[in-house]
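**Student:** model the following, please.
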Amino acid sequence: MIQSFLDVAKEESIMNNMVRTWVRHVRELAYDLEDCVEFVILARAGRSLPLDQAVEDLAELKGRADELSKCYLRYSNITGSVASKLVMMQKQQGVSSAIALDMLLKARDAADGQKCRGDLTQLITQDGHPNSDLQVISVWGSEGNHGTTSVIMTTYNASEIRNSYTYRAWVKLMHPFNPHDFVRNLMAQFFESSFEEQGASAIGIQVLTKMDQATQSQSDLLKEFEQLVTEKRYLVVLEDLSNMAEWHAIRTFLPHRKTASRIIVSTKESEMACLCIGDSYQILELMHFSPEHSVCALFKKVRKSETYQYFKLPFNFVLLLV
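**Tutor:** Purely as a prediction, here's the structure:
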């Protein structure tokens, strides 16, 4: 958290005297923490004072950190983009907030480096090869669902997405997770999107008829579902995913197949957004609302040889690489 704090302070010059003082105190605290870490290493090696002294030093440093946080939290009237983020950092507590702040800063750095923001539609369709892997994309907002749903909905209804994915479904997860309701919800929406592509009329009636027929034989519905998710390309949006138990249960119904399918996970939990993707993820800022709030997309980091899939390069530069 201290390193993130100092990274924010480096983003632009800080003209506020109080904030400069704040940063100086935090940097001094960081130096003392580094000295304490070195002291502990030497103590364990038997080349310095006993560990009891290190425990006392750590307790003192913790007290300084708490006091520093409380002191500057009173000055919530600071203005400016950097100061706003610093105040936000002090107000947030816990591991999840630290993860959220780190994600937000990474997304802002990526957006600044590219001089633009990411496009969810392009991210979904960037590898349109029929035999490409299933991809999971997490969409997360630093202030809950504000703006997240509208960003996903714009992409979900885009003509490019409709043309690329015959089978589409948007599922708002209920708690606790009910597998039977989940499968029926998916199949009803898959039928609907399929009828839409066919240009059918009275789609609602046709979906009801299809579901009624399937209900007469539950095993037939499950077999049709299994065949669809293993052989067809689909797009599924999972709204309000809140824990890993749900995610693991859902993935048993949506197995990994080389069908170029996409799963969009919409979650308010920063930790969940990361865990659904796994290690070595990339993050893009999709929408910027305020210094404290952005909607971001997390996706699996690609190999260097595949970097071209995510970023457009000038034609003459591509020729040079060849």
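**Student:** only C-alpha atoms from now on, for both contacts and neighbour counts.
**Tutor:** OK.
**Student:** and the strands in this structure?
**Tutor:** Secondary structure of the chain, counting by DSSP state E: strands at 135-141, 167-172, 234-239, 262-267, 281-290, 293-300.
**Student:** JSON lines for those, including distance to Ser159 and mean neighbour count?
**Tutor:** Output for the strands of the chain, formatted as JSON lines (distance: least, Cα to Cα, whole Å; neighbours: other Cα atoms under 10 Å):
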{"stretch": "strand 135-141", "distance to Ser159": "19", "mean neighbour count": "25"}
{"stretch": "strand 167-172", "distance to Ser159": "13", "mean neighbour count": "19"}
{"stretch": "strand 234-239", "distance to Ser159": "14", "mean neighbour count": "21"}
{"stretch": "strand 262-267", "distance to Ser159": "16", "mean neighbour count": "22"}
{"stretch": "strand 281-290", "distance to Ser159": "19", "mean neighbour count": "19"}
{"stretch": "strand 293-300", "distance to Ser159": "20", "mean neighbour count": "23"}
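**Student:** Serialize those strands to JSON lines and add fields for distance to Ile161.
**Tutor:** What follows is the strands of the chain, written out as JSON lines (distance: least, Cα to Cα, whole Å):
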{"stretch": "strand 135-141", "distance to Ile161": "15"}
{"stretch": "strand 167-172", "distance to Ile161": "9"}
{"stretch": "strand 234-239", "distance to Ile161": "9"}
{"stretch": "strand 262-267", "distance to Ile161": "11"}
{"stretch": "strand 281-290", "distance to Ile161": "17"}
{"stretch": "strand 293-300", "distance to Ile161": "17"}
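**Student:** this one next, for a side-by-side:
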Amino acid sequence: MAIGEIFLSSLIQVLLDKLVSMGLDYAQREGISPTLPYKCEKMLETINEVLDDAEDKQLDGDHLVKRWLDNVRDLAYDLEDLLDEFEIEAAQAKSEAESSTSRGQLKRKFPFFSRPHSLTSETKLLEIADRFEEIIKRKSLLSLRKNVVDRSQYTDERLPSTSLSETQFSGEKEEEQILELLTGEAENGNTTLSIVPIVGMGGIGKTALAQRLYNDAKVSSYFEKRAWVCVSDVFNVLDITKTILRSITEVSDEGEDLNRLQVKLKDSLSGKKFLVVLDDVWNENYGRWTTLLKPFEAGAKGSKIIITTRNYTVVSITGASSYPLKELSLNNCISLLAFHALKMKNFERHRDLETIGKKIAEKCKGSPLAAKVLGGLLRDKRNPDQWEAILNSRMWDLPMGENDEVIRVLKLSYVHLPSYLKRCFVYCAIFPKDYEIERDELVHLWIAEGFLMEEDQKIIS
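**Tutor:** Prediction:
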């Protein structure tokens, strides 16, 4: 589903909020018929009522519905632009009213209060209302159904529960093995540098396992130097070397070329036992891999490089034996889902949800991340109909590649977000993969875009 398509449902709700809060007030101030913004509001509500069904049918490849949604989106953007104009003018009027000493001065300084401007605004609203009517007529021909289940507005009170720590379901055996490999003197005495690949499907817990190992007290005391790099799909030897050197020396050398940086890194690691984690590696180029490894040859015996990857070809170029993480068993997946949805290890106290919960857990295909996300999505829902809506979502029928259950689950989770959070979430797509986003900076960007109302800002902060 494209970003523009999943953005629509959140935009509709934002427009409704704006129409309710400012449409009538602006119409009264500008001498526009108050029935116009009210009419637009009601037609927008009618569209919003069938939006879930329309988006589901679009997923099934209904081209007529897709065209209808495209028209709705175009109209929504035009209405948003007009409401933004109203909002700017209202802010200007308020600011001037506070500093002006008379109403006469206000009218002379702001000609938009004159009748010609009102006629322009009314003409634009009439045009938008006419387009709304045409879209409503076409809606009837498409047989779109009203939303059966509201995806985001449930407010069930959480049942009281005691503090419960999450049981670790994946990687326990592998963690013990790798920990022994990292710190075992017998193994470390025979080799200068060892590569430890952790491999498995997306969301299986590779990075989480690497983090536990990296932060283990025994590991911290065993290695003199440690560094962590999130590599992702761009295997840039220069950038990776810079990041490792910065972690090892705590000094930035942004202007250096690769050769000079690798000499510095080699000198910094010479004779020292180190641990480097290369997270999320996709590189299949043997030449780049060997170039990256050159400085590490100077380290002391027992030095280690952990890599996490989904790609077994990556493992093959390292020449090392991999540590594959297996999918969760169904029972463990059910337990993990129950923990995050109900704060319990099973469904014993929620027998009405047990059958549906097990079927949802099967959808996770052994992915702990999928189970956690779905559990979080269901955490405030105690009505079996709400769980059925998740189980029967058309999102499960989306064409995906192998092991893409996490993508389906994340999309499903997005659909059930409150409208103001949907806009904020989609905005994050402008950042590149693995970009480190500063929280406060992001919130300010959301505010600048007008995504957050005053009450939303309080929730986010």
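**Student:** report the TM-score for the pair.
**Tutor:** Scored against TM-score structural alignment, normalised by the length of structure 1, the superposed chains reach a TM-score of 0.41; 158 aligned residues with a Cα RMSD of 3.4 Å.
**Student:** secondary structure class for Pro37 of structure 2?
**Tutor:** Three-state assignment for Pro37 of structure 2 (DSSP: H, G, I helix; E, B strand; the rest coil): helix.
**Student:** swap in Glu85 of structure 2?
**Tutor:** helix.
**Student:** what's the separation between it and Tyr77 of structure 2?
**Tutor:** Glu85 of structure 2 is 12 Å from Tyr77 of structure 2, where distance means Cα to Cα, to the nearest Å.
**Student:** ok, Ser9 of structure 2 next?
**Tutor:** Distance from Ser9 of structure 2 to Tyr77 of structure 2, by Cα to Cα: 12 Å.
**Student:** these two: which has the busier surroundings?
**Tutor:** Ser9 (21 against 15; other Cα atoms under 10 Å).
**Student:** surely the more buried one touches Leu51?
**Tutor:** Yes - assessed by Cα atoms under 8 Å, Ser9 of structure 2 is found in contact with Leu51 at 6.9 Å.
**Student:** quick one, helices of structure 1?
**Tutor:** 2-9, 17-44, 51-73, 81-91, 94-114, 120-125, 148-156, 159-164, 179-198, 203-215, 218-231, 244-253, 270-277, 315-321 (DSSP state H).
**Student:** buried residues in the first one?
**Tutor:** The one in question is helix 2-9 of structure 1. Buried residues in helix 2-9 of structure 1, defined by neighbour count with 16 or more other Cα atoms under 10 Å: 5-6, 8-9.
**Student:** check contacts around Gly4 of structure 2.
**Tutor:** Residues near Gly4 of structure 2 by Cα atoms under 8 Å, 6 or more residues apart in numbering: none.
**Student:** which SSE is Ile307 of structure 2 in?
**Tutor:** Element membership for Ile307 of structure 2, per DSSP states H and E: strand 303-309.
**Student:** show me what that strand is packed against.
**Tutor:** Here strand 303-309 of structure 2 touches strand 193-199, helix 206-215, strand 274-281, going by 3 or more Cα pairs under 8 Å, 6 or more residues apart in numbering; DSSP states H and E.
**Student:** swap in 6 Å and give it another go.
**Tutor:** Applying 3 or more Cα pairs under 6 Å, 6 or more residues apart in numbering; DSSP states H and E, we find strand 303-309 of structure 2 packed against strand 193-199, strand 274-281.
**Student:** what's the closest of those to Ser95 of structure 2?
**Tutor:** Evaluated over these, closeness to Ser95 of structure 2 peaks at strand 274-281, with 51.7 Å, by Cα to Cα.
**Student:** how about residues contacting the closest one?
**Tutor:** Contacts to strand 274-281 of structure 2, defined as Cα atoms under 6 Å, 6 or more residues apart in numbering, come from residues 223-232, 303-309.
**Student:** was I right about Leu286 of structure 1 contacting Cys296?
**Tutor:** Yes - between Leu286 of structure 1 and Cys296 a contact is recorded at 5.2 Å, counting by Cα atoms under 6 Å.
**Student:** ok, back up a step: next, format the buried residues of helix 2-9 of structure 1 as a markdown table and append distance to Ser159 of structure 1.
**Tutor:** A markdown table is the format used below for the buried residues of helix 2-9 of structure 1 (distance: Cα to Cα, whole Å):
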| residue | distance to Ser159 of structure 1 |
| --- | --- |
| Phe5 | 42 |
| Leu6 | 44 |
| Val8 | 39 |
| Ala9 | 42 |
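**Student:** and Ser303 of structure 2, how many neighbours?
**Tutor:** 29.
**Student:** thought it was touching Leu193?
**Tutor:** Yes - between Ser303 of structure 2 and Leu193 there is a contact under Cα under 6 Å: 5.0 Å.
**Student:** joint contacts of these two?
**Tutor:** With Cα under 6 Å, 6+ apart as the test, Ser303 of structure 2 and Leu193 reach no residue in common.
**Student:** with adjacent residues omitted, what lies nearest to Ala83 of structure 1?
**Tutor:** Val19 (7.0 Å; Cα to Cα, 6 or more residues apart in numbering).
**Student:** for Val26 of structure 1, see how far away that neighbour is.
**Tutor:** On the measure of Cα to Cα, Val19 of structure 1 and Val26 of structure 1 end up 11 Å apart.
**Student:** same check on Ser290 of structure 1?
**Tutor:** Distance of Ser290 of structure 1 to Val26 of structure 1, given as Cα to Cα: 25 Å.
**Student:** same deal with Trp140 of structure 1?
**Tutor:** Trp140 of structure 1 is 29 Å from Val26 of structure 1, by Cα to Cα.
**Student:** repeat that for Arg64 of structure 1.
**Tutor:** 10 Å.
**Student:** more crowded one of these two?
**Tutor:** A direct count of neighbours by other Cα under 10 Å for Arg64 of structure 1 and Val26 places Val26 higher, at 20 against 15.
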